Structure formats: C-alpha cells, structure tokens
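# Just need the structure, nothing else, for what follows:
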Amino acid sequence: MPLLDEPTWRAREAAHQARVDTWIVPHLERRRRGIAHPVLDFLFSYYSLRPAQLRRWHPGYGVTLENGPIADDAAVLAKRAESVAWIRGLLAATAGRAGQFGCFGMHEWAMVYRQTQEEVRHNAWPLRLSPDATAALVEERGVRCSHFDAFRFFTGPARPLNVLQPSRERQTELEQPGCLHANMDVYKWAYKLGPLVESELVADAFALAYDIRSLDMRASPYDLADLGYPPVRVETPEGRAEYVAQQRAFAERARPLRARLIAAIDALPAGRAERPGRDPEPAVTTVR
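As a prediction, the model looks like this:
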C-alpha cells in the first residue's frame, strides 16, 4: 500500500481545503444571510455533496497516511461495487461518442416554456424575452436535449418538442460529451466515487461544473446581467456561435477528467468493480 508521510498529506489536505473554500465560503455566507443565487446555489443544492463533505480531503483508494486516520477502503468498495461499475459504464459510453453541439442551450428555455413570469422557477429574475417570444424561440429552434436530468425539468408542453425522450433507463445509451449537463455531472460521478478517488480530482471536476453552470445560465432565458452574468444571446446567430464555441471548450476540459475517473476505477482491485451495475441514480432531485 502506498504510504504518504505526514508533512506531504497534511500539505495536500491544506491545499485542497484552501482551494474549495474559495467556492464554499461565499456560498455559506449567502446562505447565512438568506440570499439566493440562481446560478451558484445549483452546485450545492442540485448536487448532493454538502460543503463540509467537499472540504474533506481523502487521498484515494489504498493510500495509507502516516499518523493519520485509517480508512477501510476495501469495505467501501465492496459495498459500492455495483454503483462503481455503473458509473464506469456511463463514463466510458459517454467518452466513446462524438459530441453533439446543436442544442444551443434550449433545454433551459424548455424549462420555462409556456409559463408566466410568476410560474418560472427563478421568478425573482426577469426573462429576457416575453413568455410568447420565449415560446416562439423554442418552437422555432427545436429542442435536442439528450440529458435526462435536464429533460425531466421541462414543462409538460415542452416535452413533446424534444427530438429525444430521455429516461433514466436510457441514460447510458444517450449521454454524450458535448452536453453541458453531462460535463457538469463529471463532478457528481467524482464525488460519488469518493473516497475511492482523490479529492483533488473531485475539486477539479467541481471547478469545471462551476464554470459550465455560468454558461448554462448566461444562455438561459433569464436576464442575470445585474448579477454579473451577461447573456449569451442564443436567440441570435452570433449568440449561438458563441455558445457552441464555449460548449466545445468545456467538452475538451471534461474529456481528461472523465478519463482520469475511468482510470481510477480501473486501478481498483481486480474484480471489485467489474460486475454489471444497475442505475444507482433515482430521479428524486427537484431543485434546479
């Protein structure tokens, strides 16, 4: 088993905590003051890892810490082998597909389709277009969403407009590496693999999700300019070109992170995470 001497692992722990505190501390301060943030709250509400858990450092499977806590990694792996196998299958299937870049962020527009300003989820913030103009754009551009956890937040009238009908059962079949939400979810799969993967990888995936979420909401129908998020106007050709360029850049950033997670799983003891797994992700999250 690898052994980390105490100065080394304590330095890594401190560096990890300092890094994630740049995201955690402002979130906790907003929460203490009762200030909602329509962009960044998503990272701590839709995703289930609590700030204290994100801050907790672990070195990955099988690493012993000199004068440190002793973790029973083998027991964790044995308990979660089915879930680990499912995650690997999803990551590998996603990585093996060509990215699709023609959605233009219409998933966020489908979430407010045919709703009034009072009905939309982030109704403290105005829509950039009128409800009728918003609906017209969705109908004109169409919706090409492959990600179930975005699709399930569509309004009822918007669902039939999607060229796909994603489901939890089809997630491994449909997920593709151009999707903003699939690339944000690299963070989810990283933390669900903790403590079997090192915390630095989880933090790298969080950093990616943080940046993607900004684009996700800048391209949304909400006007968040006063909050410091100037719109990417996907209702225009120029805005759609900007969206695709950033979407491609995020896909490139996600690619090595996905590969690192697959490699970390493959480095686990043989046979522990090789059984075919069922989907460990019940559709219970209701916060966006």
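# make it CA atoms for all contacts and neighbour counts henceforth
OK.
# With adjacent residues omitted, what lies nearest to residue 54?
Spatial nearest neighbour of residue 54, chain neighbours left out: residue 20 (7.3 Å); criterion: C-alpha to C-alpha, 6 or more residues apart in numbering.
# Would you map the helices across this structure?
All helices of the chain, identified by DSSP state H, fall at 6-33, 42-45, 51-55, 73-95, 106-110, 131-141, 148-151, 171-174, 180-193, 199-218, 237-266.
# is it true that residue 67 touches residue 4?
No. With contact defined as C-alpha atoms under 8 Å, residue 67 does not reach residue 4; the gap is 9.6 Å.
# Which of the two has more residues huddled nearby?
Neighbours were tallied for residue 67 and for residue 4 using other C-alpha atoms under 10 Å; the higher tally belongs to residue 4 (16 against 9).
# burial of residue 122, as a residue count?
With other C-alpha under 10 Å as criterion, residue 122 counts 17.
# Alongside the first, I'd like the structure of this one:
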Amino acid sequence: MRRCAAVLAMLRAAAIVPRTRWQPQAERHLARVTKLLGAAPDVAAARSRDDPLLNFVFTYYGSDLGAAANLGRWCPPVGVAIEASQDDRERLWRGIESSGSYDPRKLPKKRLAALERGRAALAATRKRPPIWHCYGLHEWAMLYRPDGAPQPHKHQSLPLRVDQATINRVVEADEIKCTHFDAFRFFAPEATDKNRHALTRQTQLDHEQPACVHANMDLLRYALRLAPFVDASLIGDALDVALQARDLDIRASPYLLAGAVPVEVETTAGRKEYVRRQAAVHDAAAPVRDRLLAAYDDFFLAHALVPDARAEEAKLVV
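The predicted model follows:
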C-alpha cells in the first residue's frame, strides 16, 4: 500500500515535459545516430547491404528495429509525458497517446514475454565473469572446410584475407571457446564439435558472458526491443557499443575489410591485440548494460503499478 501510494504521488507530481525541452534532445539524438552510422538512418540502411559494419544493424536486428527511420526517432523514459502535437509524431516512436506518454499496459503478452527474456539475458550476462581467450574465432569456425567437406557459406560479401588452409589450421589448432549461441549456430557443421560448449537456445543464458563481442552487440537488440519505453539516449549508447563490437568482430575475422587494419588472431601478437580491444568494448558496454537493466526494471514496475495506482486513486476519491 505504501509503495503504491508513493507511485501515485510521483504520478501526480510529474509534469508534462514542454516541447522546448524535449525537441533539442530529439535533435541531438538524431544527429548522434547519423554521425555513428555515417548517414541518416534511411540512407545508411540503403547502403548497408554490402557494409558489414552496418548490415547487422538493419538486417540482423531488423525485426527489433522495424523501419530504419526508427533508429533516429526519440522517446522519453517510461512514465514521462511530453507536450506533443500531430506535427511532432514523425520524430517520435510510434504509439504515443494523446496524453503525451506511452502506455506500457497496451503491450501484448507476446511482447511482454520477449521483454522478460531480454531482461533475463542482460542479468545473466552481467553476473558472469568475462572470458578473454575466445579470440573471435566464431567467424573462422563458420568458414571451416576440412578436406572433402562442401564449400562453406560465406556470411559476408567480402574477399578473404587468408586462404582456406590457414582457416583450417586456426580452427584445428586449439579448442574454440565461443559462448554465444547466435554465433555458434552459424558454425560450419564440421566445426561444431570443436567448440568447448555444446550451445543451444535453451541453454543460452547459462553461457552468455560480458566480454563476448556478440553479447555486447546485442545491447542494441535489447534497447530496441524496449523502445519506446526507454530513454532514446540509451538507444544511442547501445548503438555506439554495438558498432565498436562489430568493428572488432569483422577485423578479427578471415575477411578483408577495406580500409581497416585487421586484427590477426592467427598470430600471438594478434591475439594480444584482440584481448586489448575486447577489454575496451567490455568496459564501454558494462555501464550501458547496467542502465538497460534499470530501464527494464522501470518498465516492469510501471507496467505492474500504474493500474494499481489508478485503482488506489479511485479508492481515495470515494
């Protein structure tokens, strides 16, 4: 009862944020996203097909993003109402109410279940110690082709910087230590039994860990999945981390990224360089993961307590 009354008091005290305050934030968000992508979201999406640093944003995370323009749209934290008119809607995420806020109670059960899974993944990743010796070899395992095996599928439209013999040697030289199922599931069939972990979707949360570049890319997925019930600045932060992680991911792969110096994980010096850069991505991702978890908790609290607060208000009026 006390907690519900406190939430009710907070709701009564909250003021609608005037347009003069939120519009500059929306403009800064769009400018930041445009700078990170190198172009406005729509333009970047059109260019992304052959760009390995962008294609995962608009393709791999496309189902969570929806329209490309959404990446540049603004939204306030959950429970914050803003002054907005019909003319403002093009710069805002869809679904804003006439009251100037987004209603968390209107989400379908399927979407709520996806948010629950997302929060569980974030929490599981945060609590596990980082693993520094995977060296990004998941991309190598995807291209593994021992003698007699069929030609492996290339997941990027890029030339290779090493030959097939080198790829095979790297994969066969040591146990692979991939912990991320959505990378493992693209391994060449002949490489799956070379991984330390037999990963499955059902056991995904048992292995996620915060040094994994794919786990840190997925911060963007979980930020987009929570929108519009998350501060847009957090979407920008997640995009920034995801691009840093993807840059390391592709540099450490057997692919040749034009204009970029590779991280040659087939060498001892390259592996040391990978760990150094991996640690930098980990350090950038950690506070974003913490803030995302807090945003998820704020959402579920609002979803659970706002109806109760209104019911409590009705009782007080009576």
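# Apart from its neighbours in sequence, what residue is nearest the counterpart of residue 236 of the second structure in the first structure?
Matched across to the first structure, residue 236 of the second structure falls on residue 203, judged by TM-score structural alignment. Nearest in space to residue 203 of the first structure, with sequence neighbours left out and distances taken as C-alpha to C-alpha, 6+ apart, is residue 20 at 6.9 Å.
# which residue lines up with residue 230 of the first structure in the second structure?
Counting by TM-score structural alignment, the partner of residue 230 of the first structure is residue 261.
# Quick one: residues contacting its match.
Counting by C-alpha atoms under 8 Å, 6 or more residues apart in numbering, residue 261 of the second structure touches residue 251.
# for stretch 114-127 of the first structure, the distance to its chain's centre please.
A distance of 23 Å separates the C-alpha centroid of stretch 114-127 of the first structure from that of its chain, computed with C-alpha atoms, centre = their mean, to the nearest Å.
# list the contacts for the aligned partner of the residue nearest to residue 203 of the first structure in the second structure?
Using TM-score structural alignment, the equivalent of residue 20 of the first structure in the second structure is residue 33. Applying C-alpha under 8 Å, 6+ apart, one finds that residue 33 of the second structure lies in contact with 40-41, 71-72, 236, 239.
# Nearest to residue 191 of the second structure, out of these: which one, please.
Distance to residue 191 of the second structure, by C-alpha to C-alpha, is smallest for residue 239 among those, at 30.7 Å.
# How about the closest one, nearest residue that isn't a chain neighbour?
Residue 239 of the second structure's closest residue in space is residue 220 (C-alpha to C-alpha, 6+ apart), at 5.5 Å.
# measure the alignment partner in the first structure of that neighbour to residue 7 of the first structure for me?
If you follow residue 220 of the second structure across to the first structure using TM-score structural alignment, you land on residue 187. According to C-alpha to C-alpha, to the nearest Å, residue 187 of the first structure stands 28 Å off from residue 7 of the first structure.
# neighbour-wise, which of these two wins?
Ranked by neighbour count (other C-alpha under 10 Å), residue 187 of the first structure and residue 7 place residue 187 first, with 27 against 11.
# what's the spacing between that one and residue 263 of the first structure?
Distance check for residue 187 of the first structure against residue 263 of the first structure: by C-alpha to C-alpha, it reads 15 Å.
# And the residue nearest to residue 203 of the first structure, how far from residue 236 of the first structure?
With the distance defined as C-alpha to C-alpha, residue 20 of the first structure ends up 36 Å from residue 236 of the first structure.
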